[in-house]
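S.K.: Please find the sequence and the predicted model below.
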Amino acid sequence: MKNRFTAFLAHLALSGLVAALAIYIVFFVWYPAPLHTAVGVTQIFLMLLAIDITIGPVITLIIYKPNKPSLKFDLTVIALLQLTALCYGMNTVFEGRPAFVVFNVDRFDVSRAHEIDPASAAKAEKNDNEPGKISWLQPKWVAAVGSKDPKRRQEILFSSVVGGADWPQLPELFVPLADIKKQMLERAKSLAELRKLHRKDPDILEELATWKDNEVKWLPLHAPAKDGVVLVDAHSATVIQSLDIKPWP
C-alpha cells in the first residue's frame, strides 16, 4: 500500500508541474488578464485541467502493484491518455484565444482565433500586412479601418448584416494603433465619466485613483463573456492597461 501511495504522489506531482506550465501558457500568454475573464475561459479551463491532472494519479493508485508484469505498459497507457486529454483541452483553448484586440470606430473588440475570416487572414499574409498576421503568442492590439475598394466595402457591409465577418474579424483591414491615434483620442472618454459611472463602488474608485484625469482616457472593451475598459494615454493614445470594469451604464 505504501508503494502504491508513493506512486500516486509521484504521478500527482508530475501532473501538477505539467498543469502549472499549462496555466502559465493560458493565463499569461494566450489570455493575459483581464482577457481570460472577458472571454470566459477561466472556469472551463480550470475544470478540465483539474479533471485531467487528478484522474491519471487516481488510476495509478488503483492499478499500481510493484511486481505486476504489465505495470510499465499500464502506466504508459495512463500517461498517454492523460497527455492526449490535456492536448485536446489545450488545443480547444488555443483555438478560442483572443487573437486580436481591435479598435473599431469607438471601442475595442476582442476577436478570437476561430472567429477570424480565413480568406481575409490569407489576404493579410499575402499582402505582408504585419498587424493582420495572427500570432501564436499574445493577442495583437490593432485597429480596423474601412477598405479603400468600394466593392469590398459593400461585401463587408452585407456580410455584417447577415451575421458574417465584420471589421474586427478581417485582418486585411488591420493597421497599427498609431495610424488612427487622432480618432482614438477623439472617441476616448474622460476618467471622470468612468468614476461617475461607478461612484457607488469604492473598490473601483480606489483602482481608478491611480491615474490622473489629464494623463489618461478610456475606451470600452467589448468581449464575448464580459465587457471591460481600456486605458489609453491622453496624448499619445498608447494602450496603458485593460481593466475588468463595466463600461456601460
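M.R.: Arrived safely. Please read all numbers here as calculations on a predicted model, not as lab measurements.
S.K.: For the rest of this, base every contact and every neighbour count on C-alpha atoms.
M.R.: Noted.
S.K.: separation between residue 59 and residue 74?
M.R.: Distance, residue 59 to residue 74, by C-alpha to C-alpha, to the nearest Å: 10 Å.
S.K.: Check residue 45 too.
M.R.: 27 Å.
S.K.: same check, this time on residue 145
M.R.: Separation of residue 145 from residue 74 (C-alpha to C-alpha) stands at 56 Å.
S.K.: residue at max distance from the center of the chain?
M.R.: Within the chain, the residue lying farthest from the chain centre (C-alpha atoms, centre = their mean) is residue 67, at 47.1 Å.
S.K.: structure B:
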Amino acid sequence: MLITKLKASLLHLLISAIVVSCFAGFALLIWYPSPFLQISGILSILLILVSVDLILGPLLTFIIYRPKKPKLAMDLAFIGIVQIAALGYGMYTIHQGHPAYIAYTVDRFTLINIADVNPLDAKHTDLQASGWWKPITVYSQPPTDPSEKERLIFEVLEGKPDIDARPEYYEPFDKFANKVMQKGLTAQQLSSTPESNQKLEVFIAKHGKTTNDYAYLPLVGKEKDVLWVWDKATEQPVGTLDIDPWRLSNVATNG
C-alpha cells in the first residue's frame, strides 16, 4: 500500500513540477528578467506558489490515495481543481505585479507594473507594452507647455499617477540614452563608504574596464532600490550593485 501511495504521489509531483517549472521559467525570463525579480517584491509570492503546487497537492494525493477507495477519481479531481485554482490565482498575481515599463524620470529608473498603467495611452505604438512580454525601457519626457505642466502638477496632487506612470509622456529610451549616461552617482560617491567601495571593486573585477566607464543609475523597485550599472560606450545595462543609492548620496553629501 505504501509503495502504491508513493508512486501516485510522485506521479502527481512530476506533473506539478512540469507545469510549475514551465510557468516559472516563462515568468523569470520574460516578465522578470534580472534584476527585476529581486527588487519587485514578487519573489515571496512565487515561492508560495511553487510550495503549494509542489508540496500540498502531492501530499494530499499521498494521504487519500487507495486503489480501491470509493470515489477516488472524484477526490483526485477535487485536489486537481484546488491546485489549478491556486496556480491560476498565483499566475494572475505575478502577472499583475510584473513591470510593463522601466521608466527613466529625472534621475532614476522606476519599475512600472502592468496593473498601474494603460499601455494604449502611449503615443508611440512601439511603446504600447503588450503586458505579456518583456518590460520596455522608456524615457519620461516632461511637458514643455506651461499650462500642461500646471495641469500635470494638479493631477498628481489630486492623487493621479506621476509622470513616470503616464505612458502618454513616454519616449523611446535610446533617443535619450546618451544624456542619461551622463547622470547617476559618480565613482567617487561609490567609494565614500568601505562597503560600497568593496562592492564596486568586485563589480569591476568581474566586468572589466574602469569605474568611469560605467553609469551608476538608481533603480527603484517595490521591494528595494539598487544601482543599475550601464556601460556608457554601448549604452546597455551590464548588472546591478546591491547598494541603496539614496543612503549613499546622503553619505557623500554629508561627507
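M.R.: Great, that's in hand. Note that the coordinates shown come from a computational prediction; the quantities given were computed from them, not determined experimentally.
S.K.: give me the number of residues near the counterpart of residue 178 of the first structure in the second structure?
M.R.: Aligning on TM-score structural alignment places residue 178 of the first structure opposite residue 174 in the second structure. The number of residues packed near residue 174 of the second structure is 14, by other C-alpha atoms under 10 Å.
S.K.: Superpose on the second structure and give me the mean offset of the helix ranked longest in the first structure.
M.R.: Counting residues, the longest helix found in the first structure (DSSP state H) is helix 71-95. Aligned to the second structure and superposed, helix 71-95 of the first structure gives a mean residue distance of 1.3 Å (mean C-alpha distance after the TM-score superposition for the first structure).
S.K.: Not counting its own residues, what contacts that helix?
M.R.: 22, 26, 30, 41, 45, 48-49, 52-53, 56, 59-60, 64-65, 112-114 (C-alpha atoms under 8 Å, 6 or more residues apart in numbering).
S.K.: are any of the residues you listed buried, and which?
M.R.: Neighbour-count burial (16 or more other C-alpha atoms under 10 Å) applied to the contacts of helix 71-95 of the first structure gives 22, 26, 30, 41, 45, 49, 52-53, 56, 60, 64, 112-113.
S.K.: any idea which of the residues you listed is the one closest to residue 167 of the first structure?
M.R.: Checking those against residue 167 of the first structure by C-alpha to C-alpha gives residue 112 as the nearest, at 13.1 Å.
S.K.: pretty sure that closest one is touching residue 102, no?
M.R.: No - contact between residue 112 of the first structure and residue 102 fails when scored by C-alpha atoms under 8 Å: they sit 10.7 Å apart.
S.K.: my read is residue 102 of the first structure is in a strand, agree?
M.R.: Yes - per DSSP: H, G, I helix; E, B strand; the rest coil, residue 102 of the first structure lies within a strand segment.
S.K.: Can you give me the neighbour number for it?
M.R.: For residue 102 of the first structure, the number of neighbouring residues by other C-alpha under 10 Å comes to 27.
S.K.: For it, give me its contacts.
M.R.: Taking C-alpha under 8 Å, 6+ apart, we find residue 102 of the first structure in contact with 108-111, 141-144, 168.
S.K.: you'd agree residue 53 of the second structure is up against residue 18?
M.R.: No - contact criterion C-alpha under 8 Å: residue 53 of the second structure and residue 18 do not qualify, at 10.6 Å.
S.K.: where do the contact lists of those two overlap?
M.R.: With C-alpha under 8 Å, 6+ apart, residue 53 of the second structure and residue 18 have no common neighbours.
S.K.: Not counting its neighbours along the chain, what's nearest residue 190 of the first structure?
M.R.: Spatially, and ignoring its direct neighbours in sequence, residue 190 of the first structure is nearest to residue 217 (5.0 Å; C-alpha to C-alpha, 6 or more residues apart in numbering).
S.K.: The host helix or strand of the one you found packs against which elements?
M.R.: Here residue 217 of the first structure, judged by DSSP states H and E, is contained in strand 216-222. Judged by 3 or more C-alpha pairs under 8 Å, 6 or more residues apart in numbering; DSSP states H and E, strand 216-222 of the first structure is in contact with strand 107-112, strand 189-190, helix 191-197, strand 228-233.
S.K.: how much does whichever helix or strand comes after the last one stray from the second structure?
M.R.: It stands for strand 228-233 of the first structure. Next helix or strand after strand 228-233 of the first structure toward the C-terminus (DSSP H and E): strand 239-243. Compared with the second structure after the fit, strand 239-243 of the first structure shows a mean deviation of 3.4 Å (mean C-alpha distance after the TM-score superposition for the first structure).
S.K.: Just want the angle from strand 239-243 of the first structure to strand 216-222.
M.R.: In terms of direction (axes from the mean of the first three to the mean of the last three C-alpha atoms, to 10 degrees), strand 239-243 of the first structure departs from strand 216-222 by 50 degrees.
S.K.: Outside of strand 239-243 of the first structure itself, list whatever touches it.
M.R.: With C-alpha under 8 Å, 6+ apart as the test, strand 239-243 of the first structure has contacts from 33-34, 228-233.
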